[in-house]
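Participant: pasting the structure only:
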């Protein structure tokens, strides 16, 4: 969203200054050993880092690396800066050969293919030589990266994206509702949220659950299905069939309609600005959309540390987990660091990587109170004593599912979303029966999908 981009340069300057002070203290105290005291100081170390784009690099990696390695000459190569329109696999691999980066950092969309093509270095030996143990890290990191590496560890990730279920403790006390617990499913969360409406919260303008900018019917259908470990959409790109009129989706649709009707959910159709295929929201729109921060929603899911400094008492528990295992779509490993096979400065690349994985970085991040990521290094819990963390670090990410839609008209999904919003809104307002809304979504949705299918 746009508000998360504004003021980036100022924020980076503050972060860099903070990092420089902390890391200087660590160096002076003899706590960090990221340089060889016997090295020839006249020879400056150099590293070429292949990055996704400069903005993402500096906020996630660059400022830390610059502060920790002030004498390291870093050359940046933007490998694939347009996330919305990534270059072809062959182009990327050719760029890898031409630019010869020593280290790759960025989003994980390329990792699986690069590993399969033998273009990355197995990091297992380097981990062992550095005396790093898997038990010292978030287990979901190794599970995901080894699964995508066909059993080998071709990358590591210093950070994980983690969200939690926040609750407004003042509202729970006011309406005498039992507090949420760790390990709830999304169905559990919805059942808990619905108690507010039954307790009369609607007359005070309070809803049980709200997700800012994700409160329309299509958003909630996705949330209730995907967070329970099911398919995210009521259609299948492989079969070309719409599955609205099936028992599973009929149940989800009826649940969403009931929760709107009884006041557990509130629709907010806040318009953003379309730009390059993405929707951006300004600060006013974001503020209007966030009912939890306004004290008007009892529950929400948001990034760890995002709800600090609220004008009411905030509690948190682990995010919703699948009913079949201890996995959550609110936990994820989406960034990686990898050393290309044959890298010229592989030792320096690993030195940088090991630093990003270090206990020192865990301590630094505890001081930053980052709103969007946690260190994968579990020693972070020595510095941040939030009681939720031991349980949070045990929850594995949902296993990625592939839903290839190659060849389909890209307009299909937003058009189907609009269809869901229109029909469910009509059912909520009493303009249509639930059965009629389901029938329309099935019929018109199938027509949309047929029209969007790849042309033979």
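Facilitator: Thanks, I have it. Fair warning: this is a prediction, and the values are worked out from it, not measured in the lab.
Participant: contacts, neighbours, all on C-alpha from now
Facilitator: Will do.
Participant: just checking, what packs against the strand ranked longest in the chain?
Facilitator: Longest strand of the chain, by residue count under DSSP state E: strand 159-168. Where contact means 3 or more Cα pairs under 8 Å, 6 or more residues apart in numbering; DSSP states H and E, strand 159-168 is packed against strand 297-303, strand 314-317, strand 331-332, strand 373-375.
Participant: list the helices and strands the next helix or strand along the chain from the shortest one packs on?
Facilitator: Scanning the chain past strand 331-332 towards its C-terminal end, the next helix or strand to appear is strand 335-338 (assignment: DSSP states H and E). Using 3+ Cα pairs under 8 Å, 6+ apart as the contact definition, the elements that strand 335-338 packs against are strand 103-107.
Participant: state the next helix or strand along the chain beyond the strand it packs on.
Facilitator: Next helix or strand after strand 103-107 toward the C-terminus (DSSP H and E): helix 111-116.
Participant: so residue 383 touches residue 366, yeah?
Facilitator: Yes - assessed by Cα atoms under 8 Å, residue 383 is found in contact with residue 366 at 6.1 Å.
Participant: another structure for you, compare them:
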């Protein structure tokens, strides 16, 4: 879980993931119920994507050898509706906000009828995912993978220090208080920590907590920054108190020996890339000096404090959908069924690289560690992490610099939190206003 490398890791992981699918999949042909023997007819399927890593046409062509994939790359910046109208793709791969906007504007094909027509089994898909993807009761897309946040914990340390074990559905506030129950004395390189979470940039923790509570940094309709509020003040206060408690180990360096949780010196780690952390904690570490095995378990969370059965810290990298204008809906649907099916899940079940699978058929456990926690909480996609609404040029890097500077002053008692929040809001508002003016000037 290295936040500044997270997106790059996701892309590389997915590239390896899809390249490795071909050998494991059945070569039997799959066609839709009324496809009129389309598997025997030469045809072209246009697939729009932002990152090529999200699919590998070679594996699809094992079952549909007469279908030629024509790739259509979108830069992610130009107007997607105009781009779709110009390019006429048959399948489009969207992030959560793009998916929500296009489905609400009737730009996508409703999949419910196709699912019913083909008796397509959705019973083993992550509970709550289908509901989360429904817009006004209708389903317009499916996502074969997702990335969720989870709480990994060292059972042995909790027992040693007589601290209650983490539970499913705990909030960030509860986790930070739990972390503070562990001793804070000793050398920083050898002592025990309550939590391992990167603090080289305070934006990570503050945004993580805010996302779990459904807070947004600005109103996308009015383009007014909304940071100087009571709700945001609570988040900042919570994070700053935790940082000052000296119970969080905040390094953000690579390598098992540099990871206090892996080395058994941190009681918990809250991972924004659960499958990568799963791979790390279960990897063979026999060659690592001074490594001592410990019992690892996973709890579902952090949860939304308003509803502990919900998680907002979930990322869907590529929701597959069919434009309403597609002339090849049947083969487009075959494409979506293929990548969201049980065969795909089976081929990927023993290679955790970057993302969890929405199909749970073969995702019960990994190397003896239960994966149940990844699927326990219901996804809420209202305010997805890492994303800005379409057409809004919010400068995340500038926001991070401003936040980091102001929080440092609060931690060092050079500025009150109230003054810092007012300053953050003013500076971020100017950054957003400048970015909007710059965009308008281009048009």
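Facilitator: Good, I have the coordinates. Bear in mind that the values here come from a model prediction, so they are computed numbers and not experimental data.
Participant: tm score of chain vs chain?
Facilitator: The TM-score (TM-score structural alignment, normalised by the length of the second structure) is 0.76; 411 aligned residues with a Cα RMSD of 4.0 Å.
Participant: circling back: which bit of the second structure covers the longest strand of the first structure?
Facilitator: Strand 159-168 of the first structure lines up with residues 145-154 of the second structure when matched by TM-score structural alignment.
Participant: how big is the offset of the longest strand of the first structure relative to the second structure?
Facilitator: Strand 159-168 of the first structure, aligned to the second structure and superposed, deviates on average by 2.2 Å (mean Cα distance after the TM-score superposition for the first structure).
Participant: what does that strand contact?
Facilitator: With contact meaning Cα atoms under 8 Å, 6 or more residues apart in numbering, strand 159-168 of the first structure is reached by 141, 180, 292, 295, 297-304, 307, 312-320, 330-335, 372-376.
Participant: any of the residues you listed buried? List them.
Facilitator: Buried members of those, counted by 16 or more other Cα atoms under 10 Å: 141, 180, 292, 295, 297-304, 307, 314-320, 330-335, 373-376.
Participant: coming back round to it: can you list the helices and strands packed on strand 159-168 of the first structure in JSON lines and add distance to residue 426 of the first structure?
Facilitator: Listed next are these as JSON lines, based on distance: least, Cα to Cα, whole Å:
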{"stretch": "strand 297-303", "distance to residue 426 of the first structure": "24"}
{"stretch": "strand 314-317", "distance to residue 426 of the first structure": "35"}
{"stretch": "strand 331-332", "distance to residue 426 of the first structure": "34"}
{"stretch": "strand 373-375", "distance to residue 426 of the first structure": "39"}
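Participant: quick one: closest of those strands to residue 94 of the first structure.
Facilitator: When those are ranked by distance to residue 94 of the first structure, counting by Cα to Cα, first place goes to strand 331-332 at 29.1 Å.
Participant: show me what residue 312 of the second structure aligns to in the first structure.
Facilitator: In the first structure, the residue matched to residue 312 of the second structure (TM-score structural alignment) is residue 329.
Participant: check contacts around its match.
Facilitator: By Cα under 8 Å, 6+ apart, the contact set of residue 329 of the first structure is 226, 227, 321, 397, 398.
Participant: which one of those is nearest to residue 218 of the first structure?
Facilitator: Nearest to residue 218 of the first structure among the contacts of residue 329 of the first structure is residue 226, at 12.1 Å by Cα to Cα.
Participant: now the end-to-end length of stretch 29-49 of the second structure.
Facilitator: 25 Å (Cα to Cα, to the nearest Å).
Participant: what's that stretch in contact with?
Facilitator: So stretch 29-49 of the second structure is in contact with 63-74, 88-94, 117-118, 328, 330-334, going by Cα under 8 Å, 6+ apart.
Participant: over to stretch 191-210 of the second structure?
Facilitator: Residues outside stretch 191-210 of the second structure that contact it (Cα under 8 Å, 6+ apart) are 2-3, 172, 176, 178-186, 216, 232, 235-236, 239, 247-252, 260-261, 265-270, 313, 385, 400, 403-404, 407.
Participant: drop anything exposed from the residues you listed.
Facilitator: Restricting the contacts of stretch 191-210 of the second structure to buried positions leaves 2-3, 172, 176, 178-182, 184, 216, 232, 235-236, 239, 247-252, 260-261, 265-270, 313, 385, 400, 403-404, 407, with burial counted as 16+ other Cα under 10 Å.
Participant: all helices of the stretch 301-450 of the first structure, in order?
Facilitator: Here the stretch 301-450 of the first structure has its helices, by DSSP state H, counting those that start in this stretch, at 346-356, 359-368, 389-392, 412-428, 434-452.
Participant: wait, the stretch 151-300 of the second structure
Facilitator: For the stretch 151-300 of the second structure, the helices defined by DSSP H, counting those that start in this stretch occupy 155-160, 172-179, 202-212, 230-244, 274-282.
Participant: other SSEs contacting the longest one?
Facilitator: With contacts defined as 3+ Cα pairs under 8 Å, 6+ apart, the secondary structure elements packing on helix 230-244 of the second structure are helix 172-179, helix 202-212, helix 396-411, helix 417-442.
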